[in-house]
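Enquirer: Have a look at this fold, sequence not included:
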């Protein structure tokens, strides 16, 4: 079942896709409210720019209407895509990506809060850099600390230490993790060009680039679909980390989400390394 609140925009503006599966209703509402505020700021800077949100319901989300009120007030339009079951993260976003005809498309997690000026800063950066096809923001956590979610190409040891060791044990691998997470390059001030891998919690694309890549590889159910898409993006466009674009991330790692997530993480990691090459230590 698809519920369209208003027609989608064409050839201009911004489209956004959010995939949800049994979401925390309060957190989702907070994400949508922050998106609405960022859209309001964008419309003040660029009057008339169309914004269209796609909510892809993979299951367990019964009533989206209250969460969308703030967005509708700002003039954005919305489509709910539902009834397809839990098809996974990447395939869920692809259900929206195959429909879009915008200039820019934002892949957004339902646990991200956008800064008020995030979209204004992002659009300005795209205007100034025509070769950039994908932008990743400064991502903070609930304590105000930076999350280093840009990555160099991982080894199996990096993934195991980062994802599954307790914090005390990770201290023994601090320098290794810092290199993997690009602590030497990512900061609060400087644009970083072409980080190898960026996080799928907020990926802002030029739509033509995303279409050229055919969106996410649907063979990943959950985890590593953003690693895969990042590496493929380098073949057709530049990627930029822009710290002036700021978001807050409420998410957590696979090991803290239970055995099912651990199994999905391992399965997706196996597929990723089979495609791009194995690195052990």
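Expert: In hand now; what should we look at? Small disclaimer: the values here were computed from a predicted structure and weren't measured.
Enquirer: Could you use CA atoms for every contact and neighbour count after this?
Expert: Noted.
Enquirer: Just confirm residue 239 is within a strand.
Expert: Yes - residue state for residue 239 (DSSP: H, G, I helix; E, B strand; the rest coil) corresponds to a strand.
Enquirer: wait, doesn't it sit right on residue 195?
Expert: Yes - Residue 239 is in contact with residue 195 according to CA atoms under 8 Å; the separation is 6.7 Å.
Enquirer: Comparing the two, which residue is more hemmed in?
Expert: residue 239 (25 against 21; other CA atoms under 10 Å).
Enquirer: Nearest residue to residue 190 in space, please, no chain neighbours.
Expert: Excluding its sequence neighbours, the residue lying closest to residue 190 (CA to CA, 6 or more residues apart in numbering) is residue 243, at 6.8 Å.
Enquirer: Would you agree that neighbour is in contact with residue 187?
Expert: Yes - contact criterion CA under 8 Å: residue 243 and residue 187 qualify, at 7.4 Å.
Enquirer: try this one side by side with the last:
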């Protein structure tokens, strides 16, 4: 396994920590950019750089804010790609607003056939899928929806997504949270409301697929106690109008 770290405009202290880590030896490397080029373009650059140097079966992506519950998580990701038809896999990340997101291995298992997307914060991609269909679309720069777009492109090409249960924590706490917010503010100042722009782009591309995904069952599960689906009216005899 080769580990490559891409730093996008961090301060001198952080860059020195990365250099010290790489200097410990082993199959490690790092690259340093003067500014933040975004999630998709950054991962594309890492893939292309390492791909020129060596060949590998899988490309694993991990955000800098992710902590794992136990060692061996890389092996677990690889094992989850046993089906050769699977192009990308990873845990399903549950979003908790303004709180650290926690995913446990005991979380309810989603229906594999109905997985819509794998979040890029922790994901494993089969290299031959990238060779055939590419990685992230730079149209979504600097961030948001590029991972979902990638998943839909792979599914559209006849490939599969895989849910791989691994324990992880998104450490949006303390200094790390402040740093992420500062970087997000800098990106908004440079690119405007890129979240809304990329959301609109994704909807234009995939509306035919996304619209059926929002079922009454999904809405009830996501907003229990808030969403009230329309039920068939009942007559006095207890029968619904449709049954008569």
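Expert: The structure has been received and is ready for your questions. Predicted model only: the values in this text are computed from it and were never measured.
Enquirer: Fetch the TM-score of the aligned pair.
Expert: Comparison of the two superposed chains (TM-score structural alignment, normalised by the length of the second structure) gives a TM-score of 0.63, and 188 aligned residues with a CA RMSD of 3.5 Å.
Enquirer: hang on, the earlier thing: more neighbours, residue 243 and residue 187 of the first structure?
Expert: For residue 243 of the first structure versus residue 187, the count of surrounding residues by other CA under 10 Å is larger for residue 243: 21 against 16.
Enquirer: Within the helices and strands, which one has that one?
Expert: Under the criterion of DSSP states H and E, residue 243 of the first structure resides in strand 238-249.
Enquirer: Now do that strand: which elements does it pack against?
Expert: strand 112-114, helix 118-128, strand 132-140, strand 192-193 (3 or more CA pairs under 8 Å, 6 or more residues apart in numbering; DSSP states H and E).
Enquirer: ok, average deviation of the shortest one from the second structure?
Expert: The superposed strand 192-193 of the first structure is, by mean CA distance after the TM-score superposition for the first structure, a mean 3.2 Å from where its aligned residues fall in the second structure.
Enquirer: which residues of the second structure does whatever helix or strand comes next after that strand align to?
Expert: As assigned by DSSP H and E, the chain's next helix or strand after strand 192-193 of the first structure is strand 202-206. Matched against the second structure by TM-score structural alignment, strand 202-206 of the first structure falls on residues 122-126.
Enquirer: can you give me the helices in the stretch 1-150 of the first structure?
Expert: 25-45, 65-73, 89-97, 118-128 (DSSP state H, counting those that start in this stretch).
Enquirer: possible to save those as a markdown table with mean neighbour count and distance to residue 259 of the first structure?
Expert: What follows is these, written out as a markdown table (neighbours: other CA atoms under 10 Å; distance: least, CA to CA, whole Å):
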| stretch | mean neighbour count | distance to residue 259 of the first structure |
| --- | --- | --- |
| helix 25-45 | 20 | 23 |
| helix 65-73 | 16 | 31 |
| helix 89-97 | 23 | 18 |
| helix 118-128 | 17 | 35 |
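Enquirer: Nearest to residue 161 of the first structure among the ones you listed would be which one?
Expert: helix 89-97 (24.0 Å; CA to CA).
Enquirer: What range does the closest one cover in the second structure?
Expert: The alignment places helix 89-97 of the first structure over residues 39-47 of the second structure (TM-score structural alignment).
Enquirer: if I look at the nearest residue to residue 120 of the first structure once chain neighbours are set aside, how far off is residue 61 of the first structure?
Expert: Closest residue to residue 120 of the first structure apart from its sequence neighbours, by CA to CA, 6+ apart: residue 42 at 5.2 Å. From residue 42 of the first structure across to residue 61 of the first structure, the span is 28 Å (CA to CA, to the nearest Å).
Enquirer: Check residue 176 of the first structure too.
Expert: Counting by CA to CA - residue 176 of the first structure and residue 61 of the first structure are separated by 40 Å.
Enquirer: ok, and what's touching the match of strand 202-206 of the first structure?
Expert: 57-63, 66, 77-78, 86-91 (CA atoms under 8 Å, 6 or more residues apart in numbering).
Enquirer: and with 6 Å instead?
Expert: Stretch 122-126 of the second structure is contacted from outside by 58-62, 87-90, using CA atoms under 6 Å, 6 or more residues apart in numbering.
Enquirer: hang on, the earlier thing: now render the helices and strands packed on strand 238-249 of the first structure as a markdown table, adding distance to residue 271 of the first structure.
Expert: Below are these laid out as a markdown table (distance: least, CA to CA, whole Å):
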| stretch | distance to residue 271 of the first structure |
| --- | --- |
| strand 112-114 | 27 |
| helix 118-128 | 32 |
| strand 132-140 | 23 |
| strand 192-193 | 27 |
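Enquirer: Figure out which of those is closest to residue 34 of the first structure.
Expert: strand 112-114 (5.3 Å).
Enquirer: what's the closest one packed up against?
Expert: Secondary-structure packing of strand 112-114 of the first structure (3 or more CA pairs under 6 Å, 6 or more residues apart in numbering; DSSP states H and E): helix 25-45, strand 238-249.
Enquirer: Go through these and name the closest to residue 157 of the first structure.
Expert: Nearest of those (CA to CA): strand 238-249, 24.9 Å.
Enquirer: ok, residues contacting the closest one?
Expert: With contacts defined as CA under 6 Å, 6+ apart, strand 238-249 of the first structure is touched by 112-115, 118, 121, 131-141, 188, 191-194.
Enquirer: To which residue of the second structure is residue 224 of the first structure aligned?
Expert: Under TM-score structural alignment, residue 224 of the first structure pairs with residue 145 in the second structure.
Enquirer: let me redo that: residue 177 of the first structure
Expert: So, by TM-score structural alignment, residue 177 of the first structure is left unmatched.
Enquirer: List the buried residues of the helix or strand harbouring residue 177 of the first structure.
Expert: In this assignment (DSSP H and E), residue 177 of the first structure forms part of helix 174-180. Within helix 174-180 of the first structure, the residues that count as buried by 16 or more other CA atoms under 10 Å are 176-177, 180.
Enquirer: what packs against that helix?
Expert: Helices and strands touching helix 174-180 of the first structure, by 3+ CA pairs under 6 Å, 6+ apart: there are none.
Enquirer: can you give me the offset of that helix from its chain's centre?
Expert: Taking CA atoms, centre = their mean, to the nearest Å, the mean C-alpha location of helix 174-180 of the first structure is offset from the chain mean by 23 Å.
Enquirer: Ok, stretch 139-158 of the second structure next?
Expert: With CA atoms, centre = their mean, you get 10 Å for stretch 139-158 of the second structure.
Enquirer: What is the end-to-end distance of that stretch?
Expert: With CA to CA as the measure, stretch 139-158 of the second structure spans 23 Å from end to end.
Enquirer: Need the contact partners of that stretch.
Expert: Outside stretch 139-158 of the second structure, the residues touching it (CA under 6 Å, 6+ apart) are 38-39, 117, 120, 136, 195, 198.
Enquirer: Let me see the residues that make contact with the longest helix along the second structure.
Expert: Secondary structure assigned by DSSP state H gives helix 194-213 as the longest helix of the second structure. Residues outside helix 194-213 of the second structure that contact it (CA under 6 Å, 6+ apart) are 140, 144.
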